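Peer 1: mind looking at a prediction? Sequence and model below.
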Amino acid sequence: MTPPDPESLRLLVLVADLGSIGAAAVELRVSQPSASKRLSSLERGLGLELVERSRQGCTLTPAGVIVADWARQVLAQVDGLMNGVRALRAQHEPRLRVSASMTVAEYLAPAWISRLRRALPETHLELDVTNSQAVAEAVRHGHADLGFIETPLAPEGVSIRHVARDRMVVVVPPEHPWARLRRPLTPAELAATPLIVREEGSGTRETLYRALAEVGADPVAPLLELHSTTAVRNSVVAGAGPAVLSTLAVGTDLAEQRVTEVGVTGLDLRRPLHAVWRSGLRLTGPAAALLAIAMRTPD
């Protein structure tokens, strides 16, 4: 007597449930001749006739019914074993939880993650895309191993490392009156104009408002407040109004003249991009590798 393999037992159970070798073969994604051959091998190995074949289909013999019931118990144990093995493997696989602000996540992180995957293909990576304030909170409370933010000032309770430098620009639709200006805007003119902005907590918004505050300009209420960089960019392209966005987000639009850059005098819209992690911890493994990749980003 030859011990049966799990797939042959699974085939027998499907024949019992579906009443057809052909239907069971379809379920297992094998050909009907292959399924019939496997059933015959199972019968020979056990020394029992398990299936009665007819033109109307097939039914299990009394012995086949008993063996199919035993097979269900065996398969349940096999499935439990494999689920347990998968859980054990997941515990030992390298895991990296990353939280990144919108601009970083949309325009820089994909290339970083691609390089990390090539270097450490076994790493299971989770990326949460949110605003800079939420990134800092996730890192502080241990919900993310590594974060990337755009805010000009370092948040409390985290270790921080400079990664790259970004520049923000005022952009308008080509038909906007500012697109025809022969001089740069003043900070006061920019502050007095309702803009399309990101939500509170966004590094893009904080950089703009801090730069205006440093020159004594108080911004008016926004024209629109949106929760993603892409939504702000799309609104400008659609003609809704002006915005201040990273050159990472609008570089292609500027080159293809879908939007127009408007100069501003006396306003520093450069900003650092930082990596952050929980204060007091030393980065190791995939987190340290991703930080090293990010730090090679040209300014």
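Peer 2: Cool, got the structure. Please read all numbers here as calculations on a predicted model, not as lab measurements.
Peer 1: going by C-alpha atoms from here, please, whenever you check contacts or count neighbours.
Peer 2: Fine.
Peer 1: show me what counts as buried in stretch 288-299.
Peer 2: Buried positions in stretch 288-299, judged by neighbour count with 16 or more other CA atoms under 10 Å: 289, 290, 291, 293, 294, 295.
Peer 1: what strand or helix carries the fourth one?
Peer 2: What it means is residue 293. In this structure, residue 293 sits in helix 285-294 according to DSSP states H and E.
Peer 1: same thing with residue 154?
Peer 2: Per DSSP H and E, there is no helix or strand for residue 154.
Peer 1: list the buried residues for stretch 125-142?
Peer 2: For stretch 125-142, a neighbour-count test (16+ other CA under 10 Å) marks 127-140 as buried.
Peer 1: cool, and stretch 198-206?
Peer 2: Result for stretch 198-206 [16+ other CA under 10 Å]: buried residues 198, 199, 201, 202, 203, 204, 205, 206.
Peer 1: contact partners of that stretch?
Peer 2: 101, 131-134, 149-152, 197, 225-229, 232, 244-246 (CA atoms under 8 Å, 6 or more residues apart in numbering).
Peer 1: any of the residues you listed buried? List them.
Peer 2: The neighbour-count test (16+ other CA under 10 Å) marks 101, 131-134, 149-152, 197, 225, 228-229, 232, 244-246 as buried among the contacts of stretch 198-206.
Peer 1: of those, which belong to strands?
Peer 2: Judged by DSSP state E, strands contain the following of those: 101, 149, 197, 225, 244, 245, 246.
Peer 1: out of those, the closest to residue 274 would be?
Peer 2: residue 149 (5.5 Å; CA to CA).
Peer 1: for the closest residue to the closest one other than its chain neighbours, give its distance to residue 152.
Peer 2: Nearest non-adjacent residue to residue 149, counting by CA to CA, 6 or more residues apart in numbering: residue 132, 4.8 Å away. Going from residue 132 to residue 152 by CA to CA, to the nearest Å gives 10 Å.
Peer 1: dump the residue contacts of residue 270.
Peer 2: Counting by CA under 8 Å, 6+ apart, residue 270 has contacts 165, 166, 167, 168.
Peer 1: just the residues you listed: which are in strands?
Peer 2: Those of these lying in strands (DSSP E): 165, 166, 167, 168.
Peer 1: mind checking which of these are buried?
Peer 2: Buried among these by 16+ other CA under 10 Å: 166, 168.
Peer 1: strands of this protein, start to end?
Peer 2: So, for the chain - with DSSP E - the strands run 51-54, 57-60, 95-101, 124-130, 146-149, 158-172, 196-198, 224-226, 243-246, 260-262, 270-278.
Peer 1: structure B:
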Amino acid sequence: MADQRFVPSLMQLRVFLAVAERLHFRSAAEELGMSQPSLSQALATLEDGLGLHLVERSTRSVLVTPAGHRLLPYARAAVTAMDAVADAAAGSDGPLFGSLRIGVIPTVAPYLLPGLLPALGERFPDLTPRVVEDQTSRLVDGLRSGVIDLAIMAVPTDAMGVAATPLYSEPFALLVPASHELAGREGLPLEILVDQPLLMLDEGHCLREQTVELCRRVSAPVLGRGESRAASLTTAVRCVAGGLGVTIVPESAVGPETRDPGIAVARFADPVPGRTIGLVLRTATAGADAYAEFGRVVAEVAAQEFGATPV
């Protein structure tokens, strides 16, 4: 039976949202920066106070109960509202003061952050960035649950509850073994992908989805490409250096990933395929003007570091 005097705490709601999004207690605890026993205790206290079982946990899986599903939108709205209160309370200092939790997708973070973090320190000296590198879907979940404040990722996105602002665009290039017949070639048609052993990233990476879309445009096979696949772009490039295939990369990765003499670059003909990177916020996030200034810094750094085109 529910305790009529019980009022859930913001942390208890964050715990519930993190477990419901991750469906994994250890991952949820890591996301929130707390121990797994503390997370389990917070969830148990929430369930006891509400008089409801929100999550079913077994040795093999974690499931959200029907009651949990009914409460999810209210918990999410409460966390979002409290974050908006905190943003508004920042007053004249605005949101770019103090700690800022920044989510970045893995195919952007290694190439943008070395230039971005010093630039942020110079432009916003009172800001303390906290970086979370993760795949797109989990960054969106983190935004919704309030675990991160903003995300830098490929746009557009059709995810509910978030709003995206394009920041910069960059072309794609093809990395091949140095001895490959396409090494150093320019003006390649997309149709060249039909006959190439194309290395793909794992499911969940937006770069994989973009590569699959390029293959579909020219009726290149997507399945049956081979057994090699990579969890990171750097691993895919190392496979290219080992002669296991070729891979599509954003322009930002070309310089850092071609320092290996076993790697060469081939480039596509106009219109060159590419991607757009944007700033993604919760729709309820306050301080949009200050975040717009943050976005301008990101676009400036991308243009300086790897020649991206501001949008």
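Peer 2: It's in. The structure presented is a predicted model; accordingly, all values stated were derived computationally and were not measured.
Peer 1: that older thread, quick one: closest of the strands of structure 1 to residue 16 of structure 1.
Peer 2: Among the strands of structure 1, strand 57-60 sits nearest to residue 16 of structure 1 (CA to CA), with 6.4 Å.
Peer 1: which one is residue 194 of structure 2 nearest to, not counting chain neighbours?
Peer 2: residue 220 (4.3 Å).
Peer 1: which position in structure 2 aligns with residue 239 of structure 1?
Peer 2: Aligned counterpart of residue 239 of structure 1 in structure 2: residue 243 (TM-score structural alignment).
Peer 1: quick one: that match and residue 177 touch, right?
Peer 2: Yes - between residue 243 of structure 2 and residue 177 a contact is recorded at 5.9 Å, counting by CA atoms under 8 Å.
Peer 1: more neighbours, these two?
Peer 2: Ranked by neighbour count (other CA atoms under 10 Å), residue 243 of structure 2 and residue 177 place residue 177 first, with 25 against 17.
Peer 1: who's in contact with the residue nearest to residue 149 of structure 1?
Peer 2: 100, 101, 102, 148, 149, 150, 151, 201, 202, 203.
Peer 1: name the nearest residue to the most centrally placed residue in structure 1, ignoring sequence neighbours.
Peer 2: The residue lying closest to the centre of structure 1 (CA atoms, centre = their mean) is residue 127, at 4.7 Å. In this structure, residue 127 of structure 1 finds its nearest non-sequential neighbour in residue 98, 4.8 Å apart by CA to CA, 6+ apart.
Peer 1: residue 111 of structure 2 reaches residue 253, doesn't it?
Peer 2: Yes - with contact defined as CA under 8 Å, residue 111 of structure 2 reaches residue 253; the gap is 6.3 Å.
Peer 1: do you know how far residue 62 of structure 2 is from residue 22 of structure 2?
Peer 2: Counting by CA to CA, the gap from residue 62 of structure 2 to residue 22 of structure 2 is 9 Å.
Peer 1: ditto for residue 155 of structure 2
Peer 2: 23 Å.
Peer 1: ok, the residue mapped onto the residue nearest to the centre of structure 1 from structure 2 to residue 47 of structure 2 distance?
Peer 2: When structure 2 is aligned by TM-score structural alignment, residue 127 of structure 1 is paired with residue 131. Noted for residue 131 of structure 2: a distance of 31 Å to residue 47 of structure 2, by CA to CA.
Peer 1: wait, residue 29 of structure 2 sits on residue 36?
Peer 2: Yes - taking CA under 8 Å as the definition, residue 29 of structure 2 is a contact partner of residue 36 at 5.3 Å.
Peer 1: neighbour-wise, which of those two wins?
Peer 2: Neighbour count, other CA under 10 Å: between residue 29 of structure 2 and residue 36, residue 29 has more, with 20 against 16.
Peer 1: can you verify that one is assigned to a helix?
Peer 2: Yes - note on residue 29 of structure 2: a helix contains this position according to DSSP: H, G, I helix; E, B strand; the rest coil.
Peer 1: now the equivalent of residue 165 of structure 2 over in structure 1: how far from residue 149 of structure 1?
Peer 2: Taking TM-score structural alignment, the alignment pairs residue 165 of structure 2 with residue 161 from structure 1. Per CA to CA, residue 161 of structure 1 is found 10 Å from residue 149 of structure 1.
Peer 1: for residue 264 of structure 1, same thing?
Peer 2: Distance from residue 264 of structure 1 to residue 149 of structure 1, by CA to CA: 24 Å.
Peer 1: show me the contacts for residue 276 of structure 2.
Peer 2: 154, 155, 156, 166, 167, 168, 169, 170.
Peer 1: do that again at 6 Å, thanks
Peer 2: Taking CA atoms under 6 Å, 6 or more residues apart in numbering, we find residue 276 of structure 2 in contact with 154, 155, 168, 169.
Peer 1: count the neighbours of the residue found closest to residue 245 of structure 2 once you drop the neighbours it is linked to in the chain for me.
Peer 2: In space, and not counting its chain neighbours, residue 245 of structure 2 is closest to residue 197: 4.9 Å by CA to CA, 6+ apart. For residue 197 of structure 2, the neighbour count with other CA under 10 Å is 18.
Peer 1: and what of residue 191 of structure 2?
Peer 2: Counted with other CA under 10 Å, residues neighbouring residue 191 of structure 2 total 14.
Peer 1: same check, this time on residue 85 of structure 1
Peer 2: Residues lying near residue 85 of structure 1 (other CA under 10 Å) number 12.
Peer 1: how much space separates it from residue 177 of structure 1?
Peer 2: Taking CA to CA, one finds residue 85 of structure 1 at 64 Å from residue 177 of structure 1.
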